[in-house]
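Chemist: Predicted model follows, preceded by the sequence.
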Amino acid sequence: MRRVSRIAIAGAATAALAVTVSACGSSSTSSSSEGSKSKGIGLAYDIGGKGDQSFNDAAYAGFKQAQDEFKVGGRDVEPSDNETDADKVQRLEQLAKSGYNPIIGVGFVYAPAVKTVAAKYPKITFGIIDDNSVQAKNVADMVFHEEQSSYLAGVAAAKATKKNHVGFIGGVDIPLIHKFQAGFVQGAKSVNPKIKIESQYLTQTPQEGGFSSPDKGESAANGQIEAGADVIYAAAGLSGQGVMKSAAAHKVWAIGVDSDQYKQGALAKYKDSILTSALKNVGGAVYDLSKSVIKDKKPLSGEVRGDLKSGAVGIAQSNPAFKNNADIQAAIKKAEEGIKNGTIVVKTS
């Protein structure tokens, strides 16, 4: 039976990890003191891997919280350079053969591999984040209304700019990232219809490094700042770190994505330039699927979609310059209410 579930908020936890290496990328394995039929949770990272301070790290936070709360083991596996779908299939099969359940592919690039491996292991629950095309009885297709949080980012940018000139940098020119751009542009223009918006995609395909190249992000941000933008929203995974670096160097605002990037330790030297972040609760999706399998014994399946009303997407409030700005906060509140009650319908393209 296919179900739609709210994605709950999940926090991060820490634990010691022992590192191993497989034929398809590196992995970390942690064990539990309590036995279980399942070895625990299997997590396969997207391009950029753990340490991106964004999408993959959000997934890791949910992975660790579920491990700690449910006292189970787990294995999280890194991608390798220039890998193929066959490499992803091998990675997921290794997790399945090793006894992990659930097994989660972090990112739309895992959709073909999840579809293939889930069919071979019908008693294991699989999850795919950012894709709803697999549609199998033992698969949860976990997706989000990214355009809604991006709309809020656009409102924030339009309120924060001093030049009526902002920018959007997408990692890869694909429909998923078009949603981020569409929401951002609509949100910014809701504040100022005449605002100037720079838009750029770093690459045409993920394999070209659009989500994993901080140097590409920095170069793009430099160009947009030179053109006059003083607030830049980056939906580019690890590449977004280069945008943060450029924003800090030029003393303009950056807006982060997926995780609350103002609070990320690796980005601390740029935090004063991170106005806010458009949040997507990837960690909550990982946690909820793990809970449904390990604790509830009622695995989620079908499309599991998170939106602003459920708290699965939103806008970060960590930077005091953002939180204490009455004008920005009033505009954000108005936008949130409109999206939740349906008077604002955010475009996806």
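Modeler: Thanks, I have the structure now.

Chemist: alpha carbons only for contacts and neighbour counts from here, please
Modeler: OK.

Chemist: can you pull the contacts of the residue nearest to the spatial centre of the chain?
Modeler: The C-alpha lying nearest the average C-alpha coordinate of the chain belongs to residue 55 (CA atoms, centre = their mean; 3.3 Å). Residues near residue 55 by CA atoms under 8 Å, 6 or more residues apart in numbering: 237, 257-259, 282.

Chemist: residues contacting residue 323?
Modeler: 317, 329.

Chemist: run the last query once more with 6 Å
Modeler: Neighbour list for residue 323: residue 317 [criterion: CA atoms under 6 Å, 6 or more residues apart in numbering].

Chemist: quick one: the strands in this structure?
Modeler: Remark: strands assigned in the chain by DSSP state E are 18-22, 25-30, 40-44, 74-77, 100-105, 126-129, 139-144, 165-172, 196-203, 231-235, 253-258, 274-280, 302-306, 313-315.

Chemist: just the angle between the fifth one and strand 139-144, please?
Modeler: Yep, that's strand 100-105 we're talking about. Relative orientation of strand 100-105 versus strand 139-144 (axes from the mean of the first three to the mean of the last three CA atoms, to 10 degrees): 40 degrees.

Chemist: In strand 100-105, which of the residues would be classed as buried?
Modeler: Residues 100-105 are the ones in strand 100-105 that count as buried (16 or more other CA atoms under 10 Å).

Chemist: again with stretch 251-268
Modeler: 252-262, 264, 267.

Chemist: Residue 111: which of the residues you listed is nearest?
Modeler: residue 258 (19.9 Å; CA to CA).

Chemist: So the closest one sits against residue 283, correct?
Modeler: No: shown here, residue 258 and residue 283 do not form a contact pair, counting by CA atoms under 6 Å, at 9.7 Å.

Chemist: okay, now residue 271: neighbour count?
Modeler: Residues near residue 271, counting by other CA atoms under 10 Å, number 21.

Chemist: Spit out the contact partners of residue 344.
Modeler: By CA under 6 Å, 6+ apart, the residues touching residue 344 are residue 338.

Chemist: Residue 305 too?
Modeler: The contact partners of residue 305, by CA under 6 Å, 6+ apart, come to 142-144.

Chemist: Can I have the buried ones of those as a PyMOL selection?
Modeler: Filtering the contacts of residue 305 down to the buried ones (16+ other CA under 10 Å) takes a single PyMOL command:
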select buried, resi 142+143+144
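
Chemist: Quickly name whichever of the contacts of residue 305 is closest to residue 293.
Modeler: Nearest to residue 293 among these: residue 142, at 14.9 Å, using CA to CA.

Chemist: need the contact list for the closest one.
Modeler: 128-130, 304-305.

Chemist: do the same with residue 97
Modeler: Neighbouring residues of residue 97 by CA under 6 Å, 6+ apart: there are none.

Chemist: ok, it to residue 84 distance?
Modeler: Noted for residue 97: a distance of 20 Å to residue 84, by CA to CA, to the nearest Å.

Chemist: Against that first model, consider the following:
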Amino acid sequence: MRRTSNLTRVAVGVASLALAATACGGTSTDSGGDGEGGTEDLGLAIAYDIGGKGDQSFNDAAYAGLQKAADEYGYQTTDIEPTEGETDADKEQRLASLARQGYNPVIGVGFVYGPAMEAVAAKYPDTTFGIVDSVVEGKNIASLVFAEEQASYLAGVAAAKATKTDTVGFVGGVDIPLINKFEAGYKQGVADTSGGKVTVLSQYLTQTAEEGGFSSPDKGKAAAEGQIEKKADVVYQAAGLSGQGVIEAAATAKVWAIGVDSDQYHQEALASYKDSILTSALKDVGGAVYELAKSVESGEPLTGVKTFDLKVNGVGLSESNPRYAEIADLREAVEEAKAGIVDGSIKVKAE
């Protein structure tokens, strides 16, 4: 429990979300060091992944979780942007500084924080750390991971039902195992729904994140345009900020785009393209961030591997676009697939 608070504390259980014991501002100049967290006893802090706040996707979802925690608990929060070309040492310094100031929990948004968190968490045993999209061992670390392949399977079902050309596309930001999960689930959903009649065109923007695969809308736009020229009339993107370019290209060509992580139909920066966003494969990063903050507030911090899947509504598919319901058999096919994944009759591949 926190030493001070502006609100009465309410212990809230998280039994509906099973925790497995094993298993995705400015940088402070504080150099960090061994020891306990700060004495001010502050609230939640998040450190963003590549692309930062304003990506209308992954990082913005994390920020929504931070806002919810701040509103509910009335405490101080902070969110910190990544810097260009930063190293693991820079990330270590950032996480250590937040712990020293008294923030708890401290969450690294993205697998890139893995090495830094492993190094820092051991030095601050009284602080709870969280990492999104990676598994990091540590007694005071919660690894918040998602069944992205399940949401992507549903996106594949939707794409197979929506296509008129029997060709659809996938644009991944960086060719890494995390994004490979999106591609694998999507391809399986398309194949299972179409009986193999629909072709999936796949392209990754870069081989490493440092090359801008998650932060270059121009790269995303060019990749989508190439797929559209090859008759793709539905393009699914798992590319962070680069995905905005994919959506723009789809809207310009008057074909469908499928968003990712957040419900991109409702993103203000994408409002002029929203009629072309058929659906979004949802990943409740905000919910995961909030769950960890809630557990710390209740005095029972989560640790170990926490998997958010369809069974706990940790992933899913949006239905915000009214045109979603107008496509024949789409909603029924998605609901049937969802039920099959939950009851285990559909096994979705992650690679």
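Modeler: Received it, and whenever you're ready, just let me know what you need. Fair warning: this is a prediction, and the values are worked out from it, not measured in the lab.

Chemist: re earlier: turn the buried residues of stretch 251-268 of the first structure into CSV, including distance to residue 201 of the first structure.
Modeler: Putting those into CSV (distance: CA to CA, whole Å) gives the following:
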residue, distance to residue 201 of the first structure
252, 20
253, 19
254, 16
255, 16
256, 16
257, 15
258, 18
259, 20
260, 22
261, 20
262, 23
264, 24
267, 22
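
Chemist: of all those residues, which comes closest to residue 20 of the first structure?
Modeler: Looking across those and measuring by CA to CA, the closest to residue 20 of the first structure is residue 264, at 25.6 Å.

Chemist: From residue 291 of the second structure, how far out is the aligned partner of that closest one in the second structure?
Modeler: Residue 264 of the first structure maps onto residue 267 in the second structure when the alignment is built from TM-score structural alignment. Separation of residue 267 of the second structure from residue 291 of the second structure (CA to CA) stands at 23 Å.

Chemist: returning to that earlier point: measure the residue nearest to the match of residue 264 of the first structure when sequence neighbours are not counted to residue 45 of the second structure for me?
Modeler: Distances taken as CA to CA, 6 or more residues apart in numbering place residue 56 nearest to residue 267 of the second structure, at 6.1 Å, with adjacent residues excluded. Separation of residue 56 of the second structure from residue 45 of the second structure (CA to CA): 20 Å.

Chemist: one step back: distance of the residue nearest to the centre of the first structure relative to residue 337 of the first structure?
Modeler: Residue 55 of the first structure is 26 Å from residue 337 of the first structure, by CA to CA.

Chemist: what do you get for residue 230 of the first structure?
Modeler: 27 Å.

Chemist: Residue 6 of the first structure now?
Modeler: 19 Å.

Chemist: Can you mark which positions in stretch 115-129 of the first structure are buried?
Modeler: The neighbour-count check on stretch 115-129 of the first structure (16+ other CA under 10 Å) flags 115, 117-118, 124-129 as buried.

Chemist: Pick out whichever of those sits closest to residue 148 of the first structure.
Modeler: Distances from residue 148 of the first structure to these, taken by CA to CA, are shortest for residue 129, at 17.3 Å.

Chemist: Map the closest one across to the second structure for me.
Modeler: In the second structure, the residue matched to residue 129 of the first structure (TM-score structural alignment) is residue 132.

Chemist: I'd say residue 200 of the first structure and residue 169 touch.
Modeler: Yes: Residue 200 of the first structure lies in contact with residue 169 (CA under 6 Å); the separation is 5.0 Å.

Chemist: more neighbours, those two?
Modeler: With neighbours defined as other CA under 10 Å, residue 200 of the first structure and residue 169 compare such that residue 169 has more, 25 against 18.

Chemist: Give the buried residues for the helix ranked longest in the second structure.
Modeler: For the second structure, the helix with the greatest residue count under DSSP state H is helix 177-194. Neighbour counts over helix 177-194 of the second structure (16+ other CA under 10 Å) mark 178-194 as buried.

Chemist: which strands and helices sit next to that helix?
Modeler: Under the contact criterion of 3 or more CA pairs under 6 Å, 6 or more residues apart in numbering; DSSP states H and E, helix 177-194 of the second structure touches helix 148-162.

Chemist: and the helix it packs on, how far from the first structure on average?
Modeler: On superposition with the first structure, the mean distance recorded for helix 148-162 of the second structure (mean CA distance after the TM-score superposition for the first structure) is 0.3 Å.

Chemist: how about that helix, aligned to which bit of the first structure?
Modeler: Counting by TM-score structural alignment, helix 148-162 of the second structure corresponds to 146-160 in the first structure.

Chemist: Distance from the chain centre to the matching stretch, please.
Modeler: Distance of stretch 146-160 of the first structure from the chain centroid (CA atoms, centre = their mean, to the nearest Å) equals 16 Å.

Chemist: Equivalent analysis for stretch 242-255 of the first structure, please.
Modeler: 20 Å.

Chemist: and residue 29 of the second structure, how many neighbours?
Modeler: By the criterion of other CA under 10 Å, residue 29 of the second structure has 10 neighbours.

Chemist: Can you tell me how far it is from residue 166 of the second structure?
Modeler: From residue 29 of the second structure over to residue 166 of the second structure the distance is 54 Å, taken as CA to CA.

Chemist: Show me what residue 201 of the first structure lines up with in the second structure.
Modeler: So residue 201 of the first structure corresponds to residue 204, using TM-score structural alignment.

Chemist: Could you do residue 68 of the first structure as well?
Modeler: Alignment note (TM-score structural alignment): residue 68 of the first structure maps to residue 71 of the second structure.

Chemist: I'd like to know how many residues surround its match.
Modeler: Counted with other CA under 10 Å, residues neighbouring residue 71 of the second structure total 11.

Chemist: Could you do residue 238 of the second structure as well?
Modeler: Using other CA under 10 Å, residue 238 of the second structure is surrounded by 30 other residues.

Chemist: same check, this time on the one 3 residues further on
Modeler: Residue 241 of the second structure is surrounded by 27 other residues when neighbours are defined as other CA under 10 Å.

Chemist: From residue 274 of the first structure, how far off is the aligned residue in the first structure for it?
Modeler: By TM-score structural alignment, residue 241 of the second structure lines up with residue 238 in the first structure. In this view, residue 238 of the first structure and residue 274 of the first structure are 15 Å apart by CA to CA.

Chemist: And residue 256 of the first structure, by the same measure?
Modeler: Separation of residue 256 of the first structure from residue 274 of the first structure (CA to CA) stands at 7 Å.

Chemist: cool, residue 227 of the first structure as well?
Modeler: Taking CA to CA, one finds residue 227 of the first structure at 20 Å from residue 274 of the first structure.

Chemist: got it, and residue 127 of the first structure?
Modeler: On the measure of CA to CA, residue 127 of the first structure and residue 274 of the first structure end up 31 Å apart.
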